[in-house]
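**Q** With the sequence up front, the predicted model follows.
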Amino acid sequence: MASATEKRRQAVLRAIVADFIALQEPVGSKALVDRHNLKVSSATIRNDMAVLEEEGFIQQQHASSGRMPTEKGYRAFVDSLHDIKPLSAVERRAIIDFIEGGVDLEDVLRRSAQLLAQITRQAAVVQLPTLTVSRVKHCEVVALSPHRLLLVLITDNGRVDQRNVELARPIDDAGVFALRDLLNGALFGKTLTDASASLAELAVAAPVEIADHVMRAATVLIETLVEKPTDRLIIAGAANLTHLPRSLHEVIDALEEQVVVLKLLANVPELGGVSVRIGEENEEIELHRASVVTAGYGSDGETLGGLGVLGPTYMDYPGTIQKVAAVARYISRVLAGE
């Protein structure tokens, strides 16, 4: 059990972190006494700060300046956040209304990224559901003109992909219906890996009158099913980081290196959990001056993708954790059809 002195020092550390997050300037002992009800003298606070500095939780930039948290200090602060205050009813309703306005899953996720960036004032990233765990629910075929088709591929987790197909010969309504039936017969209920194989077979065995149409549609769909990593990320709010010190501009560069961000979201916590990585806890060297808060979303207990916020190590941890968790939870509710 922590002694009274240890508990007071923990309170002093929390106060230093909270003040530095709010003001982004070093914190002095007198300011702590004035702003927080610590019930001890400035001299006692100075002694506590000296111990916290010796233990590596805070640091002093200049001999005459106050203290600022180290990464170890931020970690201790985050680990002490046992009870995150829930969002207000008004905040919850605003999030639900904005997210539920999406016309499909991708629109919901795009709105979620924009919302997270707006309410945290950081950069937000949202990962589209990985196609490898999806099964095809339907493939709609729409004739945009006699020589152009729109293919709309819908998966069981709500993801929608749209692709245009240019045709060498015109197609009539009967050809569109026949093509739709053939594609759905080959795709329905299959994992996307199996669907690619079925499409390859379909292109070879199609009726001669629509064989060329089938081949062109199958080629486009196979390219869709073999997804590129850069097709799986939605990024919003990078401009929120441009006001940060130049030492943090490499975080903006890291957002452009989308493989770095995908790695961040590859190991999100289980549904309902939130992960916080601070500074050098991030494996990627580009993010050693940043903090990253991530959560997973999904349905039926299965994680389908991740989302997160990137910002400086002096971000508002309680507020960011609360908002990332809330948005992940509401995306999961939309996926579950609630």
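**A** That came through, no problem.

**Q** From here on, just use CA atoms for contacts and neighbour counts.
**A** Fine.

**Q** Run the chain-centre distance for stretch 100-120.
**A** Offset of stretch 100-120 from its chain centre (C-alpha atoms, centre = their mean, to the nearest Å): 11 Å.

**Q** in it, what counts as buried?
**A** For stretch 100-120, the neighbour count (16 or more other C-alpha atoms under 10 Å) marks 100, 102, 105-117, 120 as buried.

**Q** same thing with stretch 47-67?
**A** Across stretch 47-67, burial judged by 16+ other C-alpha under 10 Å covers 48-50, 52-53, 57-60, 66-67.

**Q** Next step: these restricted to strands.
**A** Mapping those onto strands (DSSP state E) picks out 58-60, 67.

**Q** Give me the subset of the buried residues of stretch 100-120 that lies in helices.
**A** 100, 105-117, 120 (DSSP state H).

**Q** just the residues you listed now: which is nearest L221?
**A** Lowest distance from L221 to those (C-alpha to C-alpha) belongs to E106, with 17.9 Å.

**Q** biggest separation within the ones in helices among the buried residues of stretch 100-120, which pair?
**A** Pairwise distances across these (C-alpha to C-alpha) peak at 22.1 Å, for the pair L105 and T120.

**Q** Span of stretch 154-170 from start to end?
**A** Taking C-alpha to C-alpha, to the nearest Å as the measure, stretch 154-170 stretches 25 Å from start to finish.

**Q** quick one: which helix or strand includes V17?
**A** According to DSSP states H and E, V17 maps onto helix 4-23.

**Q** Pasting the second one now:
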Amino acid sequence: MSGATERRRQEVLRAIVADYVASQEPVGSKALVERHRLGVSSATVRNDMAVLEAEGYIAQQHASSGRIPTEKGYRRFVDGIDEVKPLSKAERHAILEFLEGGVDLEDVLRRSVQLLSRLTRQVAVVQLPTLRATRVRHVEVVQLADVRLLVVLITDAGRVEQRQVELAEPIDGEADVPRLRALVNRALAGKTLTEASVTVAELPAAAPADLRDAVLRTATVLVETLIEGPSERLILAGASNLTRVEADFPAGLPAVLEALEKQVVMLKLLSAASDLHRVRVSIGEENEDEELRGTSVVSTGYGTGDAILGGMGVVGPTFMDYRGTMSSVAAVARYVGLVLGEGQPR
């Protein structure tokens, strides 16, 4: 078979996918010739469709109907997408402006899934960063009472963890608290959470005698925070979008919604998106969880610089607009990274 024939059949497959995604109706050869500039006759298109069907890329639901793409056909279509379509300047500006309106890290991520669900008309999900994925930006120490301190750990992703420290005896708020704060920040600032958990454990031995008890108790609380950390969480938006295509999920919509509610299932999917610059697509049976095998998942990583903080993506039917969805996921992830990297939101 010549290269030209192979390229033409790829174009026929692309046209079938495009028409089916737009209409959810089986596609016939006559419609393809009328809607797309394929440069060949209906007879040639019918022959190409017969070959594509024999190879498992399209299927015929009924003897007299047109063809619909199979999961294998969607996979070939996705693999043939050379690059993600860029958004318009107006779209990029609108995304950035909306994300920059967030008041903190979680609000930025909540806005990101709201955007994705609106742009793609699918369910959008994002993984909140774990402490392990970040570095210490600053540790604030505030005196609440004579023998009680508030320790606030702030990461480079804007995540904030607060803990109280009970002291054995009072310390001077004006003189000793700033010293304690400086000691802790010299030891931890700029370090990964794993590195910081080791460094903070060594602090009491090197602390001045008059601060040793306060340093020991503060270090103990920080070690617990750094080692245990918060459990991973997800933010989800747009579940109601799936009701539009309820009949198209083989396992049924309730099963899909149940899978979406399982944190472990979605975290595993998003954790597989380990590249900041590559969009990952899993289609139908490629999804490990049985309840998601009638869906497609488009995901990518988000982060600052080269550091990945988590994954985000969308879940929808296998006949989704892959090119547009991949573009939206890539754009929103990129702008989340820009907002977080610039220290936004303030």
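**A** Cool, got the structure. For clarity, every value in this text was computed on a predicted model and none was experimentally measured.

**Q** Once they're superposed, tell me the TM-score.
**A** Laid over one another, the chains give 0.82 as their TM-score (TM-score structural alignment, normalised by the length of structure 1), with 336 aligned residues with a C-alpha RMSD of 3.5 Å.

**Q** For C139 of structure 1, state which of the buried residues of stretch 47-67 of structure 1 is nearest.
**A** Closest approach to C139 of structure 1 among these (C-alpha to C-alpha): F57, at 56.2 Å.

**Q** For that closest one, which non-adjacent residue is spatially closest?
**A** In this structure, F57 of structure 1 finds its nearest non-sequential neighbour in G73, 4.1 Å apart by C-alpha to C-alpha, 6 or more residues apart in numbering.

**Q** now that neighbour: how far from E280 of structure 1?
**A** Going from G73 of structure 1 to E280 of structure 1 by C-alpha to C-alpha gives 13 Å.

**Q** Likewise for D79 of structure 1?
**A** 16 Å.

**Q** the more surrounded of these two?
**A** Legend: neighbour count by other C-alpha atoms under 10 Å for D79 of structure 1 and E280, higher for E280 (15 against 10).

**Q** Map the more buried one onto structure 2.
**A** Superposed on structure 2 with TM-score structural alignment, E280 of structure 1 falls opposite E285.

**Q** That match and S296 touch, don't they?
**A** No - E285 of structure 2 is not in contact with S296 according to C-alpha atoms under 8 Å; the separation is 9.1 Å.

**Q** A strand includes the match of E280 of structure 1, no?
**A** No - checked against DSSP: H, G, I helix; E, B strand; the rest coil, E285 of structure 2 lies outside a strand; its state is helix.

**Q** Excluding chain neighbours, what is closest to it?
**A** For E285 of structure 2, ignoring the flanking residues on the chain, the nearest one in space by C-alpha to C-alpha, 6+ apart is R293 at 4.8 Å.

**Q** Would you mind listing the residues in contact with the one you found?
**A** 251, 283-287 (C-alpha atoms under 8 Å, 6 or more residues apart in numbering).

**Q** now swap in R135 of structure 2 and tell me
**A** Residues in contact with R135 of structure 2 (C-alpha under 8 Å, 6+ apart) are 155-157, 189-193.

**Q** Closest to V324 of structure 1 out of the buried residues of stretch 47-67 of structure 1?
**A** For the buried residues of stretch 47-67 of structure 1, the closest approach to V324 of structure 1 (C-alpha to C-alpha) belongs to F57, at 25.9 Å.

**Q** need the contact list for that closest one.
**A** F57 of structure 1 neighbours (C-alpha under 8 Å, 6+ apart): 13, 69-74, 76.

**Q** Do a quick rundown of the strands in structure 1.
**A** Using DSSP E, strands in structure 1 cover 58-60, 67-69, 123-127, 136-145, 148-155, 160-166, 233-236, 274-278, 290-299, 302-312.

**Q** need those strands in a markdown table with distance to R93 of structure 1, can you?
**A** Formatted as a markdown table, these follow (distance: least, C-alpha to C-alpha, whole Å):
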| stretch | distance to R93 of structure 1 |
| --- | --- |
| strand 58-60 | 39 |
| strand 67-69 | 35 |
| strand 123-127 | 20 |
| strand 136-145 | 31 |
| strand 148-155 | 28 |
| strand 160-166 | 26 |
| strand 233-236 | 22 |
| strand 274-278 | 21 |
| strand 290-299 | 19 |
| strand 302-312 | 20 |
